[in-house]
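**Q** the following comprises the amino acid sequence and a computationally predicted model.
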Amino acid sequence: MIEGVKVKNLVKYCDDRGFFAELIRDDEPELLSRFGQASLSMSYPGVIKAFHYHEKQDDLWFFPSGNAQVVLYDMREGSPTKGKTDVYYMGEENPIMLLIPKGVAHGYRVLGEKAATIIYFTTESYDRDNPDEKRIEWNDPSIGFSWETKNR
């Protein structure tokens, strides 16, 4: 696992009405050291949104509907896991919260035949005049990740 990445497994409290689950609490600073912003996005089946990274902010991702293949690549100089790639499968089938530290490139591919919705929390608010978002092509050879499904 890339250093600084954290996974929180969600606990669902189910009854005859449905379920309830806590995403993030103010007594979990190890997941979000500071609240900056909460955002919501939807992507259609097969869409790849990759890669980007931040210099100032951490991201905390959650997919409440649909499923996604999430790819992280550690770009941080001096990190013991620099150059390491991690893959997570998140969404309805695996409801987890994923903390992505600043300096770790990240992106995702929507899996299946259903759109995926992501809710993400950041430690900084988005600054339209000076965005903390550095882009890398989804197929960048320095990362070298294959987004193809591997039939087994």
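**A** Looks like it arrived, so ask away. Residues are numbered from 1 along each chain as shown.
**Q** every contact and neighbour count from this point should use C-alpha atoms.
**A** OK.
**Q** need the contact list for the residue nearest to the spatial centre of the chain.
**A** The C-alpha lying nearest the average C-alpha coordinate of the chain belongs to Trp61 (Cα atoms, centre = their mean; 4.2 Å). Residues near Trp61 by Cα atoms under 8 Å, 6 or more residues apart in numbering: Met97, Leu98, Leu99, Ile100, Ile118, Ile119, Tyr120, Phe121.
**Q** now do Gly83
**A** Counted by Cα under 8 Å, 6+ apart, Gly83 has contacts Tyr73, Asp74, Met75, Ile143.
**Q** ok, it to Glu3 distance?
**A** From Gly83 over to Glu3 the distance is 11 Å, taken as Cα to Cα, to the nearest Å.
**Q** now, the contacts of Gly83 that are in helices?
**A** Assignment to helices by DSSP state H places none of the contacts of Gly83 there.
**Q** quick one: which of those has the most company?
**A** The most crowded member of these, judged by other Cα atoms under 10 Å, is Asp74 (26 neighbours).
**Q** now the strands for this structure?
**A** Taking DSSP state E, the strands of the chain run over residues 6-9, 13-15, 18-20, 37-43, 48-53, 59-65, 67-74, 85-91, 96-100, 104-111, 116-122, 134-135.
**Q** from what I can see Tyr73 touches Thr81, true?
**A** No: the criterion here is Cα atoms under 8 Å, and Tyr73 misses it with Thr81 at 9.2 Å.
**Q** structure two is appended below for comparative analysis:
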Amino acid sequence: MKIIPRRLEGVYEIRLSPLSDHRGQFMRTYDESIFADYGIHRHWVQENQSVSVSKGTIRGLHFQYSPSSEAKLVRAATGAVLDVFVDLRKGSPTFGEWDSIELSDDNLAMIYIPRGFAHGFCTLCDHCTVQYKVDRKFSPAEDGGIRWNDPTIAVQWPTETPILSDKDKNLPTLDMFISQNKGLDTE
């Protein structure tokens, strides 16, 4: 497993290293000691799985307000997605900036996203399964998000006509988020 710091501080790309033979392959998707070496070990309390049946489905951009702010460890178990994360941390020099990575069952990449980020993804093919660990239990009362097509953030999604939930269609803009809040806590 190889861990690579990304452009936005605290975000890490994880490249998995499968062992293959005539039977197939085996790979470790988490190793506490390796993650601890990078200061990104968490006590994962929940693991979630999302299945999207159609290419062009966007889920996000979601986050949890304090005290339920959560770090995530995300991978595509099947298919391929463009995974997007937006820095919403209070006082961060990259507040409002985004980055992305393609996660797929072919490239075996994962992404570690610390607390204080909005997160979402767009499916790049039909039948995608995304799995992610979180270090805090989901709280409906602290659930939040930013609109997927917010012009201030200007994420370059691979579709202009995504399949969206009603919730995601009606999320606030970054400007609305800022007017209600100065940013997310990372604790």
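**A** Thanks, I have the structure now. Remember, predicted model here, so these are calculated numbers, not experimental data.
**Q** on that earlier part again, quick one: which of the contacts of Gly83 of the first structure is nearest Tyr88 of the first structure?
**A** Tyr73 (11.7 Å; Cα to Cα).
**Q** map Ala115 of the first structure onto the second structure.
**A** Counting by TM-score structural alignment, Ala115 of the first structure corresponds to His127 in the second structure.
**Q** for the nearest residue to that match once chain neighbours are set aside, give me its contacts.
**A** Excluding the flanking residues, the one nearest His127 of the second structure by Cα to Cα, 6 or more residues apart in numbering is Val53, at 4.3 Å. Contact partners of Val53 of the second structure, counting by Cα under 8 Å, 6+ apart, are Asp126, His127, Cys128.
**Q** just the buried residues from those residues, in PyMOL please.
**A** Selection of buried members from the contacts of Val53 of the second structure for PyMOL, criterion 16 or more other Cα atoms under 10 Å:
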select buried, resi 126+128
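**Q** ok, whichever residue in the first structure pairs up with Tyr12 of the second structure - contacts?
**A** For Tyr12 of the second structure, the aligned residue in the first structure is Lys6 (criterion: TM-score structural alignment). Neighbour list for Lys6 of the first structure: Leu31, Leu98, Leu99, Ile100 [criterion: Cα under 8 Å, 6+ apart].
**Q** go through the residues you listed and flag the ones preserved in the second structure.
**A** Retained in the second structure (both residues aligned by TM-score structural alignment, their matches' Cα atoms under 8 Å) from these: Leu98, Leu99, Ile100.
**Q** any chance of those residues in CSV, with distance to Glu55 of the first structure and neighbour count too?
**A** Conversion of these to CSV gives the following (distance: Cα to Cα, whole Å; neighbours: other Cα atoms under 10 Å):
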residue, distance to Glu55 of the first structure, neighbour count
Leu98, 18, 21
Leu99, 15, 22
Ile100, 12, 27
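**Q** tell me the one of those residues nearest Arg109 of the first structure?
**A** Leu98 (15.3 Å).
**Q** need the counterpart of that closest one in the second structure.
**A** Match for Leu98 of the first structure (TM-score structural alignment): Ile111.
**Q** so that match touches Leu73, yeah?
**A** Yes: using Cα under 8 Å, Ile111 of the second structure is in contact with Leu73, at 5.8 Å.
**Q** how many residues are close by the closest residue to Phe20 of the first structure other than its chain neighbours?
**A** Residue nearest to Phe20 of the first structure in three dimensions, not counting chain neighbours: Tyr13, with 5.1 Å by Cα to Cα, 6+ apart. Counted with other Cα under 10 Å, the neighbours of Tyr13 of the first structure add up to 10.
**Q** residues in contact with Tyr13 of the first structure?
**A** Here Tyr13 of the first structure is in contact with Phe19, Phe20, Ala21 (Cα under 8 Å, 6+ apart).
**Q** could you do Ala68 of the first structure as well?
**A** Tyr89, Met90, Gly91, Tyr108, Arg109, Val110, Leu111, Ala116.
**Q** show me what contacts Ile3 of the second structure?
**A** Neighbours of Ile3 of the second structure in contact, by Cα under 8 Å, 6+ apart: Tyr12, Glu13, Ile14, Arg15.
**Q** Throw the residues you listed into TSV and include distance to Tyr65 of the second structure, thanks.
**A** Supplementary listing: these in TSV, determined by distance: Cα to Cα, whole Å:
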residue	distance to Tyr65 of the second structure
Tyr12	22
Glu13	24
Ile14	26
Arg15	29
